[in-house]
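Novice: Sharing a sequence plus its predicted fold:
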Amino acid sequence: MARSVATERRMLQMAATDIRLLELGDTLAMLWVRLVAFILEHGSDGVFVAGHDGAPTLAGIATFRFRLDETQLKTYLETYAETRLITWDETRGAIGLPDILMPSRRVLASRENGKKGGRPRNSDRITPQNDPRQRHAIMPIAGGRTVQPETQTETHETSRAHKLSLACTDQSQDKLQARIETCFQATGRKAFDAAGFDIAKDRADWGIVRQYVADALRAGLNEDEAERLILGEIARVTARVGEKGGRPSHLGYFKPAIAQAIARRDVPAPVLSSAADYEAKRAYDEAQRAWVRDQIDGKETPEPMLSDFLARARSAA
């Protein structure tokens, strides 16, 4: 549904002056604003039907958009519906705007008219200039038939080796996406907290961290290094801004700093917090010295990674 300035202005005016929202408190009032904005963005004619025609389910909306569980969101929806701040049909999963924010009948009629092709012409006389058939005329292309085999050979590779390469690419992409999602689930909330945001007060969310994780993993970092780099840059920039009396307003604020750190591979050293960690660090130092000797002797051996030693030590503990 198209978001109009007038509708958003009425929504904000309601949030500031409507006695029903004021009685609910600041937290529920802010959640109502976010809910209405979601309906305006993803709904159709002022109504959003969860789980219909590819739309996200109510559980998905609660978890990833509002950071709530499904039962809590349903409780809020019932509270809003009792005071007619929204309309809520639990059977269909339909969430609608209040009457004051719904599109007018004239707007709805205009949309339906547009779906049918708009207003009819004043005159039915067809001329070469307004003939609708001209819009879909098939125009000949010189040489189109003569170059068809060459074009197919160059753009439609059908060899078995090519198909296998595509399959390998798809599998590697699936594995990378799984790594990105796992690392994001472990890093997202930590990044939100490291930036000094409060989940009860701030409207910001940590969805952008998924892009930071993807950039770091595609650059060759592992999951532990990606997490340390992202959290380290967020903490550093937040402290720098705080010294000047400022405060980041959203996690997208850290994008330039994180991109530069990934390019420099500026990964902070891991924090050693237990005896097992220090023992793993000593084992890594010995493996690093052995690897340097192998390189001098011309042996091709993989470089040891401190994160691997720490992970094995912590899992064993």
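Specialist: Ah, there it is.
Novice: For the rest of this, base every contact and every neighbour count on C-alpha atoms.
Specialist: OK.
Novice: Show me the helices in the stretch 1-150 of the chain, by range?
Specialist: With DSSP state H, counting those that start in this stretch as the criterion, the stretch 1-150 of the chain has helices at 5-17, 19-24, 26-42, 58-60, 70-82, 105-115, 148-155.
Novice: Show me what counts as buried in the longest one.
Specialist: When you say that, I think you mean helix 26-42. By neighbour count on 16 or more other C-alpha atoms under 10 Å, the buried set for helix 26-42 is 28, 29, 30, 32, 35, 36, 37, 39, 40, 42.
Novice: For the chain, which segments count as strands?
Specialist: 47-49, 87-89, 94-96 (DSSP state E).
Novice: mind listing what's buried in the second one?
Specialist: Neighbour-count burial for strand 87-89 flags 87, 88 (criterion: 16+ other C-alpha under 10 Å).
Novice: tell me what that strand is packed against?
Specialist: helix 70-82, strand 94-96 (3 or more C-alpha pairs under 8 Å, 6 or more residues apart in numbering; DSSP states H and E).
Novice: need those in JSON lines with distance to residue 148 and mean neighbour count, can you?
Specialist: JSON lines is the format used below for the helices and strands packed on strand 87-89 (distance: least, C-alpha to C-alpha, whole Å; neighbours: other C-alpha atoms under 10 Å):
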{"stretch": "helix 70-82", "distance to residue 148": "55", "mean neighbour count": "16"}
{"stretch": "strand 94-96", "distance to residue 148": "51", "mean neighbour count": "21"}
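Novice: right, so of these, which gets closest to residue 213?
Specialist: Between residue 213 and the helices and strands packed on strand 87-89, the tightest spacing by C-alpha to C-alpha is seen for helix 70-82, at 27.1 Å.
Novice: Tabulate the strands of the chain (a markdown table), appending distance to residue 72.
Specialist: Formatted as a markdown table, these follow (distance: least, C-alpha to C-alpha, whole Å):
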| stretch | distance to residue 72 |
| --- | --- |
| strand 47-49 | 18 |
| strand 87-89 | 14 |
| strand 94-96 | 15 |
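Novice: which one of the ones you listed lies closest to residue 286?
Specialist: strand 47-49 (60.1 Å).
Novice: thinking again about what came up before, do you know which of the helices of the stretch 1-150 of the chain lies nearest residue 231?
Specialist: Using C-alpha to C-alpha, the helices of the stretch 1-150 of the chain put helix 58-60 closest to residue 231, at 26.2 Å.
Novice: second one coming, line it up with the first:
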Amino acid sequence: MARKSIEKAILDAVSDIRLQALGFEAIGIWVFLMNLIREIGTDGSVTFGFGRAPSLADVARIRFGMTETELKTHLETHCVTQLLAWDDATQTLSYGPDQQPSRRTIANRLNGAKGGRPPKNHVTERTDPAQRNLPPMAIKGGKSVTESKTHAPIAKAKANNDSYLKAKLVEPSASEIDAVFNRIGPKAFDAAGFDPARDLQNWSAARQWAADGLRKGMTPDEIERVVVAEVSRIAERQRNKGKPAPHMGYFGKAVCAAIAAGVIPEEPKTFAQQVAERDWEEAMREWVRAGGAGPQPVLADYAAKAAA
């Protein structure tokens, strides 16, 4: 009996009107017959006088205390009501249609006897359509014994990334870091807007900026421009918010990120350069008004004149 115990089947049959109509004696016989099938039967049925099962006459005499004819009468009655199934020709007693295993259960039992259902989409040499018509491979994996390599091993390409380039850079010495630190420290302090008379002149955070800039391959001038520009920008932003930066360490993360980005501001122009550009722009406007007559003004000429 599939997924149902004999106790569950008996409890379910108590409310069956077919069984109740037979009387208490027939109900007791039905319970004993159900237990007999479970005790000596196989797959929900038992054939009397075959295998380990005793004959029907012995069962009637020992288990029920009646003759074989009387037991057959009860079996035929239960068979008519479909509470049990009885075949007099083969002497086979089995569960009724309600207690019989389902088709799915029977199929699962047959598959289990054959070794079970193979895994879904399991492709083997026998089931693969691509190999169905091919002869079996003599060597595992299909490799030939005389196989030879036709290609040389491919050399691993050298990684051209930031980590490789950083490894190629020379680590700056302590003296180089100190020189840049002593240069950018006071200028960063002034760019932050601190008062030397009231604020502690401590720009030790600039030492890390100097080391990062040198490792990045920047010159001292480039490091100075990056640090001063970033400190000035953040200090101006905080002053506009009414929350000025309390110390130099406040700019640490932003300056380190700016150095890592490698975006270097333009070099500030001197007074002579500003004068040269102003005179050159004026000369260009006059040259355009004249319709491009004469030679075009060159900025280098005005820069040399202003420097002199």
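Specialist: Good, I have the coordinates. In this text, all values refer to a predicted model and were calculated from it rather than measured experimentally.
Novice: Give me the TM-score for these two chains.
Specialist: Remark: TM-score between the superposed chains equals 0.37 [TM-score structural alignment, normalised by the length of the second structure]; 124 aligned residues with a C-alpha RMSD of 2.3 Å.
Novice: Nearest approach to residue 167 of the first structure belongs to which of the helices and strands packed on strand 87-89 of the first structure?
Specialist: Between those, helix 70-82 lies closest to residue 167 of the first structure; by C-alpha to C-alpha that is 37.7 Å.
Novice: tell me what that closest one is packed against?
Specialist: Checking 3+ C-alpha pairs under 8 Å, 6+ apart, helix 70-82 of the first structure ends up next to strand 87-89.
Novice: Would you mind measuring from residue 72 of the first structure to residue 215 of the first structure?
Specialist: 34 Å (C-alpha to C-alpha, to the nearest Å).
Novice: hang on, I meant residue 282 of the first structure
Specialist: 31 Å.
Novice: one step back: which one of the strands of the first structure lies nearest to residue 226 of the first structure?
Specialist: strand 47-49 (37.0 Å).
Novice: and the next element down the chain from the host helix or strand of residue 224 of the second structure?
Specialist: Under the criterion of DSSP states H and E, residue 224 of the second structure resides in helix 220-241. Under the assignment DSSP H and E, the closest C-terminal helix or strand after helix 220-241 of the second structure is helix 252-261.
Novice: Format the buried residues of helix 26-42 of the first structure as JSON lines; extra columns: distance to residue 149 of the first structure.
Specialist: What follows is the buried residues of helix 26-42 of the first structure, written out as JSON lines (distance: C-alpha to C-alpha, whole Å):
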{"residue": "28", "distance to residue 149 of the first structure": "64"}
{"residue": "29", "distance to residue 149 of the first structure": "64"}
{"residue": "30", "distance to residue 149 of the first structure": "61"}
{"residue": "32", "distance to residue 149 of the first structure": "60"}
{"residue": "35", "distance to residue 149 of the first structure": "55"}
{"residue": "36", "distance to residue 149 of the first structure": "55"}
{"residue": "37", "distance to residue 149 of the first structure": "52"}
{"residue": "39", "distance to residue 149 of the first structure": "50"}
{"residue": "40", "distance to residue 149 of the first structure": "50"}
{"residue": "42", "distance to residue 149 of the first structure": "45"}
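Novice: Out of these, which comes closest to residue 105 of the first structure?
Specialist: residue 40 (16.8 Å).
Novice: To residue 311 of the first structure, which of the strands of the first structure lies closest?
Specialist: strand 47-49 (44.5 Å).
Novice: hang on, the earlier thing: for the helices and strands packed on strand 87-89 of the first structure, which one sits closest to residue 192 of the first structure?
Specialist: helix 70-82 (21.6 Å).
Novice: relative orientation of the closest one and helix 26-42 in degrees?
Specialist: Compare the direction of helix 70-82 of the first structure with that of helix 26-42 by axes from the mean of the first three to the mean of the last three C-alpha atoms, to 10 degrees and you get 90 degrees.
Novice: about what we covered before: now for the strands of the first structure, which one comes closest to residue 20 of the first structure?
Specialist: strand 87-89 (14.6 Å).
Novice: Look at residue 115 of the first structure and say how many residues are nearby.
Specialist: If you count neighbours by other C-alpha atoms under 10 Å, residue 115 of the first structure ends up with 9.
Novice: got it, and residue 310 of the first structure?
Specialist: The burial count for residue 310 of the first structure: 22, using other C-alpha under 10 Å.
Novice: Go ahead and confirm it touches residue 281.
Specialist: Yes: contact between residue 310 of the first structure and residue 281 holds when scored by C-alpha atoms under 8 Å: they sit 7.4 Å apart.
Novice: what do those two both touch?
Specialist: With contacts defined as C-alpha atoms under 8 Å, 6 or more residues apart in numbering, no residue is adjacent to both residue 310 of the first structure and residue 281.
Novice: hmm, back to that, comparing residue 282 and residue 215 of the first structure, which residue is more hemmed in?
Specialist: The neighbour count for residue 282 of the first structure versus residue 215, taken as other C-alpha under 10 Å, is higher for residue 215 (18 against 14).
Novice: could you list every residue that touches residue 310 of the first structure?
Specialist: 277, 280, 281.
Novice: one more time with 10 Å, if that's ok
Specialist: Contacts for residue 310 of the first structure (C-alpha atoms under 10 Å, 6 or more residues apart in numbering) come out as 224, 270, 272, 276, 277, 278, 279, 280, 281, 283, 284, 316.
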